[in-house]
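S.K.: with the input below, show me the fold.
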Amino acid sequence: MKMGWHDSEEIAILLLEKHPNLDPLTVRFTDLHKMVTELPGFEDDPKKSNEAILEAIQMAWHEEYQDAQG
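M.R.: Okay, the predicted model is just below:
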């Protein structure tokens, strides 16, 4: 599955699967950027991200993380 910066829900699910015990709110945007670009299927231009996009991904990941914590 090909993904880009605006696929925040899909990215969030993959990040949760890869890092199930990591609280997304503790991840710096520079680290989040690297984590996203290293996901399998991510094919967007790394330079096309910005703070708003990374924040949307982080919030989607946080929602998935909270759901998984029960």
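S.K.: can we go C-alpha only for contacts and neighbour counts from here?
M.R.: OK.
S.K.: hmm, who's touching the helix ranked longest in the chain?
M.R.: Across the chain, the helix with the greatest residue count (assigned by DSSP state H) is helix 51-69. Helix 51-69 is touched from outside by 5-6, 8-9, 11-13, 15-16, 20, 23-25, 29, 32-33, with contacts defined as Cα atoms under 8 Å, 6 or more residues apart in numbering.
S.K.: please generate a structure for the following sequence too, so the two can be compared:
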Amino acid sequence: MSLNWDQPREIGELLFEKYDTLDPLKVRFTDMHKWILDLEDFVGEPSKSNEKVLEAIQMAWYEEWKDEYGD
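M.R.: The predicted model follows:
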């Protein structure tokens, strides 16, 4: 399975699996961008992301985190 920027839910779930104790709302976009690029199945071009895309991924990750740890 390959991942690209248009799959925020899947990316968010993977970030939660890898960084499950981090509150996604406290993660800097620059860090999150790097972590996404480092995901094993991620094939997207680094320059194709933008704030809107990163926010969607952050919210998907937050939903997973919130289900586990509450808010």
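S.K.: re the thing from before, tell me which residues in the longest helix of the first structure are buried?
M.R.: 53, 54, 56, 57, 58, 59, 60, 61, 62, 63, 64, 65 (16 or more other Cα atoms under 10 Å).
S.K.: and if you look at stretch 22-30 of the first structure?
M.R.: So, applying 16+ other Cα under 10 Å, buried residues of stretch 22-30 of the first structure: residue 24.
S.K.: ok, average deviation of whichever strand or helix holds residue 10 of the second structure from the first structure?
M.R.: Per DSSP states H and E, residue 10 of the second structure falls inside helix 8-18. Overlaying the first structure shows helix 8-18 of the second structure at a mean distance of 0.5 Å from the equivalent residues (mean Cα distance after the TM-score superposition for the first structure).
S.K.: show me what that helix is packed against.
M.R.: helix 29-38, helix 51-69 (3 or more Cα pairs under 8 Å, 6 or more residues apart in numbering; DSSP states H and E).
S.K.: rerun that using 7 Å as the cut-off
M.R.: Contacts defined by 3 or more Cα pairs under 7 Å, 6 or more residues apart in numbering; DSSP states H and E place helix 8-18 of the second structure against helix 51-69.
S.K.: how far off centre is the helix it packs on?
M.R.: Distance, stretch centre to chain centre, for helix 51-69 of the second structure: 7 Å (Cα atoms, centre = their mean, to the nearest Å).
S.K.: what about the residue nearest the centre of the second structure, distance to residue 67 of the second structure?
M.R.: Nearest to the mean C-alpha position of the second structure, by Cα atoms, centre = their mean, lies residue 12 at 3.9 Å. According to Cα to Cα, to the nearest Å, residue 12 of the second structure and residue 67 of the second structure sit 13 Å apart.
S.K.: many thanks, have a good one.
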